[in-house]
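> no sequence for this one, just the structure:
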């Protein structure tokens, strides 16, 4: 499968909250058939210091050959590549909205987003079926009695797309951890949503979220659970739901978006690899 690679240009910047920027891009090229499903991921490529836009290999006939060409770019010029969830794809256009969590200059994506202006350019890999997480929303509605959503601020873009896709009458309970009161967002949905906003207020990331779900009196019946955010918190929640609440493993969709005190450039831990193997096995089964 050919990997879609294009350049995107900033055409708008909005602060959703003090620590969340929604940046609107127009892509040079974009397949109109992709990017409209919930929790659709792309990879953005950020230029190295001193460059106005990233150096990117052209499209290749397969993923591995493109990635090898990417690795062949000299390290001083090779762009940083980070994963993001599309917050919105404007139908019939090449316009995309992506939300960025702003956490200072510790990472290239946050540092870039805090200074983003109209006309700035990045590279984009996707949207593509390769990065689409096939969240079984149909199964969630047809086979489960209710839906559990749990995540931190990095999960909010995906949570927004999931809630917008759920039909009226779906019972949803959402536990959402953010830095503080000012980071709460409005969530639009036709579903019957109960929101629990958890304020970290300096606590270790994931702590308030895991504690709240563990202590919660959840609805009866069989849920479908969707978990995303800091990897160790997601892992702890999944173990709790399967081991202590009795959910079937296949009823829990999970993704560790980031790792406390580690970046995407750091090597995966043994637990990261174990999670990846289990997700791959589940996708194949």
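Now that the structure is in, tell me what you want to look at. Every value quoted in this text rests on a predicted model; they were computed, and no experiment measured them. Residues are numbered from 1 along each chain as shown.

> C-alpha only now, for contacts and for neighbours.
Fine.

> for residue 69, what are its contacts?
Counting by Cα atoms under 8 Å, 6 or more residues apart in numbering, residue 69 touches residue 57.

> what about stretch 84-103, distance to the chain center?
Here the centre of mass of C-alpha atoms in stretch 84-103, compared against the chain's by Cα atoms, centre = their mean, to the nearest Å, lies 11 Å away.

> could you do stretch 132-142 as well?
Stretch 132-142 has its average C-alpha position 16 Å from the chain's average C-alpha position, going by Cα atoms, centre = their mean.

> quick check: buried residues in that stretch?
For stretch 132-142, the neighbour count (16 or more other Cα atoms under 10 Å) marks 132, 135, 137, 140, 141 as buried.

> dump the residues you listed to JSON lines, plus secondary structure and distance to residue 124.
Listed next are the buried residues of stretch 132-142 as JSON lines, based on DSSP: H, G, I helix; E, B strand; the rest coil; distance: Cα to Cα, whole Å:
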{"residue": "132", "secondary structure": "strand", "distance to residue 124": "15"}
{"residue": "135", "secondary structure": "coil", "distance to residue 124": "22"}
{"residue": "137", "secondary structure": "helix", "distance to residue 124": "27"}
{"residue": "140", "secondary structure": "helix", "distance to residue 124": "31"}
{"residue": "141", "secondary structure": "helix", "distance to residue 124": "33"}
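
> can you put the residues you listed in a markdown table and add distance to residue 95?
Converted to a markdown table, the buried residues of stretch 132-142 look like this (distance: Cα to Cα, whole Å):
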| residue | distance to residue 95 |
| --- | --- |
| 132 | 18 |
| 135 | 23 |
| 137 | 25 |
| 140 | 29 |
| 141 | 30 |
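
> which residues sit against whichever strand or helix holds residue 109?
Counting by DSSP states H and E, the element that carries residue 109 is helix 108-115. Contacts made with helix 108-115 from outside it, assessed by Cα under 8 Å, 6+ apart, are listed as 21, 23, 46, 80, 82, 100, 101, 102, 103, 104, 105.

> just the buried positions in that helix, please.
For helix 108-115, the neighbour count (16+ other Cα under 10 Å) marks 108, 109, 110, 112, 113, 114 as buried.

> swap in stretch 5-23?
Judged by neighbour count (16+ other Cα under 10 Å), stretch 5-23 contains these buried residues: 5-11, 13, 16, 19-23.

> dropping in the other structure now:
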């Protein structure tokens, strides 16, 4: 992001094929262009009940997708008990492209995932999505139980108002969060998108004030700093470019004195780093503790 959504700070553990995550084969059922930047792909079962047991926890549910490289007909991906070690041992130019995405919606037998289609240049996942046709398939390491670590939006009981601040890479997650908020929940939302036409309709029963921004991601930081926030106990969800997210969190915790536990934050990409560079940096950070 600017690449498409990449890894979200943690690598799946080697035993993640067991509960609460396991492998699913997702077959493209249809595609829908939502805006200049967003493409929705609806995945279904491939006739063998492969979506049985898929249990999205809602909100910002993340999952890992394994996609083919350009020119490959299908992803090269081991799925056995030692899949992670076997995957890492494969040639990076051959093994499946690993990216993290958000479950936008789940219905019986179907899962929607929204892809960001950047073209400067397009990464392998964006290229695959832009060319995807019904019948194409990928592998997902997805949730097998609703309450899992891939859901980060967890406002505690007693939250008086919610803050959502994101860029286009986190727009699918932000949209899912807004749709899941209870009726009348006060929410202040800032979303940066590349084009004005990316300001898609967001369904929500919450009492949400949504501000769309274009231009640099720093505009989200400035907009939040200038905002007058409601009284009461806040909960904030921040996601998108890592530098933007860091500044937003610093502003809320240091300047506005939010409780650190009331700020959920995830860097989806970093300006100046490729998708794979950002993933490797995240892995190294996790390894260092």
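Good, I have the coordinates. Since the structure is predicted, the reported quantities are computational estimates derived from the model, not experimental observations.

> TM-score of the superposed pair?
Once superposed, the chains reach a TM-score of 0.85 (TM-score structural alignment, normalised by the length of the first structure), with 264 aligned residues with a Cα RMSD of 2.3 Å.

> quick revisit: in the second structure, what stretch matches the helix holding residue 109 of the first structure?
Using TM-score structural alignment, helix 108-115 of the first structure lines up with residues 124-131 of the second structure.

> superposed on the first structure, where does the matching stretch end up, distance-wise?
Its aligned residues in the first structure lie a mean 1.3 Å from stretch 124-131 of the second structure after superposition (mean Cα distance after the TM-score superposition for the first structure).

> name the helix or strand for the spatially most central residue of the first structure, please.
Centre of the first structure computed as the mean C-alpha position; nearest residue by Cα atoms, centre = their mean is residue 85, 4.2 Å away. Taking DSSP H and E as the criterion, residue 85 of the first structure maps to strand 80-89.

> can you name every helix or strand that that strand contacts?
strand 41-46, strand 95-101, helix 156-165 (3 or more Cα pairs under 8 Å, 6 or more residues apart in numbering; DSSP states H and E).

> and these as a markdown table, adding mean neighbour count and distance to residue 178 of the first structure?
Formatted as a markdown table, those follow (neighbours: other Cα atoms under 10 Å; distance: least, Cα to Cα, whole Å):
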| stretch | mean neighbour count | distance to residue 178 of the first structure |
| --- | --- | --- |
| strand 41-46 | 22 | 21 |
| strand 95-101 | 21 | 10 |
| helix 156-165 | 21 | 9 |
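
> and those: which comes nearest residue 126 of the first structure?
Comparison of these against residue 126 of the first structure by Cα to Cα identifies strand 41-46 as nearest, at 5.0 Å.

> could you point out which element follows the closest one?
Later in the chain than strand 41-46 of the first structure, the nearest helix or strand by DSSP H and E is helix 63-72.

> in that next one, what's buried?
Along helix 63-72 of the first structure, these residues count as buried under the neighbour rule (16+ other Cα under 10 Å): 66, 70.

> same check on stretch 199-219 of the first structure?
199, 200, 205, 206, 208, 209, 210, 212, 213, 214.

> any idea which of the residues you listed is the one closest to residue 121 of the first structure?
Among those, residue 205 lies closest to residue 121 of the first structure (Cα to Cα), at 31.2 Å.

> correct me, but residue 145 of the first structure touches residue 251?
No: with contacts defined as Cα atoms under 8 Å, residue 145 of the first structure does not count as touching residue 251, sitting 11.5 Å away.

> neighbour count: the two, which is higher?
Neighbours per residue, other Cα atoms under 10 Å: of residue 145 of the first structure and residue 251, the larger number sits with residue 251, 20 against 16.

> was I right about residue 205 of the second structure contacting residue 179?
Yes: with contact defined as Cα under 8 Å, residue 205 of the second structure reaches residue 179; the gap is 7.0 Å.

> picking that back up, next step: the buried residues of stretch 199-219 of the first structure restricted to strands.
Residues from those lying in strands, with DSSP state E as the criterion: residue 199.

> now do the contacts for the aligned partner of residue 169 of the first structure in the second structure.
Matched by TM-score structural alignment, residue 169 of the first structure corresponds to residue 184 in the second structure. The contact partners of residue 184 of the second structure, taken as Cα under 8 Å, 6+ apart, are 205, 206, 207.

> the second one contacts residue 188, correct?
No: taking contact to mean Cα under 8 Å, the distance of 10.1 Å between residue 206 of the second structure and residue 188 leaves them out of contact.

> these two - which one has more neighbours?
Neighbours of residue 206 of the second structure and residue 188, each counted by other Cα under 10 Å, are more numerous for residue 188; the result is 20 against 17.

> separation between that one and residue 69 of the second structure?
Residue 188 of the second structure sits at a distance of 39 Å from residue 69 of the second structure (criterion: Cα to Cα, to the nearest Å).

> can you name the residues that contact the residue lying closest to residue 100 of the first structure once chain neighbours are set aside?
By the measure of Cα to Cα, 6 or more residues apart in numbering, the closest residue to residue 100 of the first structure outside its immediate chain neighbours is residue 21, 5.1 Å from it. Neighbouring residues of residue 21 of the first structure by Cα under 8 Å, 6+ apart: 13, 14, 15, 99, 100, 101, 102, 113, 114.
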